[in-house]
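# show me the folded form of this:
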Amino acid sequence: MKNVLMTAMVALAFVAAPSLNAQDFKVDKSPMDQAAFPTSYKEANKDIKVTYSRPQLKGRELSKLAPEGKVWRLGANEAVEVTLYKDMKLGTTPVKAGTYTMYAMPNGKEWTVILSSDLNVWGSYFYKPENDVARITVPVTMEDESIEYFGMEFTPEDKGAHLHMAWGNARVEVPFYN
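The predicted structure follows:
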């Protein structure tokens, strides 16, 4: 009797549960992505990992999405989170192992890249300069080829890695050292 009653209750739950059609399923238009160093999936011991969302230009200008002189979340949705698995340096500034939020402030031919102790932040709306852990100003290069989706990737460098960011025609390289 218990089995019959249990079966009836489970069947009723499935019938009463709202159905989700493929047309109703919402897919994030700026999907989450990550880049890690070392870049090989065969290397489990990472030095650094960046988690971000990949917006698209969709005919818009980068200068409108990331205006000069204003703090930008570097991507879409939540602000970028950087996890250092060991003590490193952002340029020449020592940074302890841990997780940080990363922002950028575009300024013409250079960007100021900022690591903040704030976490779980939506966009850059709640950015607080007093929580900055490290800042570095890096040059921006402009390329002929435009990239539709914002992207990040690491390349190995002597004693560390450089985080490359690209969107539209802008390219930025951020040095992290051991």
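
# contacts, neighbours, all on C-alpha from now
Noted.

# longest strand in the chain, by residue count?
If you go by DSSP state E, the chain has its longest strand at strand 132-157.

# okay, the angle between the helix or strand hosting His162 and strand 132-157?
Taking DSSP states H and E as the definition, His162 sits inside strand 160-177. Here strand 160-177 points in a direction 160 degrees away from that of strand 132-157 (axes from the mean of the first three to the mean of the last three C-alpha atoms, to 10 degrees).

# packing partners of strand 160-177?
strand 88-90, strand 132-157 (3 or more C-alpha pairs under 8 Å, 6 or more residues apart in numbering; DSSP states H and E).

# the closest residue to Gly160 other than its chain neighbours and Asn45: what is the separation?
Ranked by C-alpha to C-alpha, 6 or more residues apart in numbering and with sequence neighbours excluded, the top spatial neighbour of Gly160 is Tyr177, at 4.1 Å. Applying C-alpha to C-alpha, to the nearest Å, the value for Tyr177 to Asn45 is 16 Å.

# please give me the structure for this one as well, since I'd like to look at both together:
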Amino acid sequence: MKLQKNISLIVIALFVTMLANAQNKPASPAAVATGSINGANISINYSSPSVKGRVIWGQLVPFNKMWRAGANAATTIETDKDIKIEGSKLPAGKYSFFVIPSEKDCVLIFNKVSKMSGTSNYDEKQDQLRVTVKQQLSDTNTESLVYTIKKNSIVLSWEKWNIPFSVK
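Here you go, the predicted model:
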């Protein structure tokens, strides 16, 4: 009887520990995408929110308003060499990355102030580069926001949208 009681207490303790650990998982975990394009090492640091049944584009992320391109602190993009984004030069460095989505296209912003908690301290005068790209609708749903560094592009994917931009 005593052994059975001890086993029951151990099982309860394990269950409580597992439950506590499950609750500590962040809603938008930190993520990093790294890769190389034409000899430039690129690193993207972001927090990856999940769709969780919500409508993202036009609702959770409003159209025609600046978005930090992830959750929590502003997303950053760092390159160790000069690159061209959509044909425009982006010097080597670390930048905060923002998106202004609309129903027909997205404005991508690379800002020289790399440490921002969101958009509240944003200063347009510190923009290094702004480009406009067309988003693409996807047949599949991307539950958690992800950045993918490809051979000649970077793609932000979330919900039913892919936002690709060329990098050379």
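
# re the thing from before, report the buried residues of the longest strand of structure 1.
132-140, 147-154 (16 or more other C-alpha atoms under 10 Å).

# need the residue closest to the centroid of structure 1.
Nearest to the mean C-alpha position of structure 1, by C-alpha atoms, centre = their mean, lies Tyr52 at 1.7 Å.

# rewinding a little: among Tyr177 and Asn45 of structure 1, which residue is more densely surrounded?
Tyr177 (19 against 10; other C-alpha atoms under 10 Å).

# the residue nearest to the centre of structure 1 maps to what in structure 2?
Tyr52 of structure 1 maps onto Tyr46 in structure 2 when the alignment is built from TM-score structural alignment.

# in a helix, that's where its match is, yeah?
No. Using DSSP: H, G, I helix; E, B strand; the rest coil, the assignment for Tyr46 of structure 2 is strand, not a helix.

# what about the closest residue to it other than its chain neighbours, neighbour count?
Nearest residue to Tyr46 of structure 2, sequence neighbours excluded (C-alpha to C-alpha, 6+ apart): Thr75, at 4.6 Å. When neighbours are defined as other C-alpha under 10 Å, Thr75 of structure 2 has 26 of them.

# so Thr75 of structure 2 makes contact with Ser47?
Yes. Between Thr75 of structure 2 and Ser47 there is a contact at 7.3 Å, judged by C-alpha atoms under 8 Å.

# where does Leu5 of structure 1 sit: helix, strand or coil?
Looking at Leu5 of structure 1 with three-state DSSP, the answer is helix.

# what of the one 4 residues further on?
Counting by three-state DSSP, the backbone at Met9 of structure 1 sits in helix.

# neighbours around it, how many?
Quick note: Met9 of structure 1 (other C-alpha under 10 Å) scores 12 neighbours.

# what about it, distance to Asn3 of structure 1?
When Met9 of structure 1 is compared with Asn3 of structure 1 (using C-alpha to C-alpha), they lie 10 Å apart.

# repeat that for Asn45 of structure 1.
In terms of C-alpha to C-alpha, Asn45 of structure 1 sits 49 Å off from Asn3 of structure 1.

# and if you look at Gln56 of structure 1?
52 Å.

# try Tyr177 of structure 1
62 Å.

# could you find the closest non-adjacent residue to Ser144 of structure 2?
That would be Ser50: by C-alpha to C-alpha, 6+ apart, it lies 4.3 Å from Ser144 of structure 2.

# give me the secondary structure label for Val16 of structure 2.
Val16 of structure 2, by the three-state scheme (three-state DSSP), is helix.

# and it, how many neighbours?
12.

# again with the one 4 residues further on
Residues lying near Ala20 of structure 2 (other C-alpha under 10 Å) number 11.

# ok, the residue nearest to Ser144 of structure 2 - contacts?
Contact analysis of Ser50 of structure 2 by C-alpha atoms under 8 Å, 6 or more residues apart in numbering lists 27-28, 143-145.

# make it 7 Å
28, 143-145 (C-alpha atoms under 7 Å, 6 or more residues apart in numbering).

# max pairwise distance over the residues you listed: which two?
Ser28 and Glu143 (11.6 Å; C-alpha to C-alpha).

# quick one: the counterpart of Ser144 of structure 2 in structure 1 from Asn45 of structure 1, how far?
By TM-score structural alignment, Ser144 of structure 2 lines up with Tyr149 in structure 1. Distance, Tyr149 of structure 1 to Asn45 of structure 1, by C-alpha to C-alpha: 28 Å.
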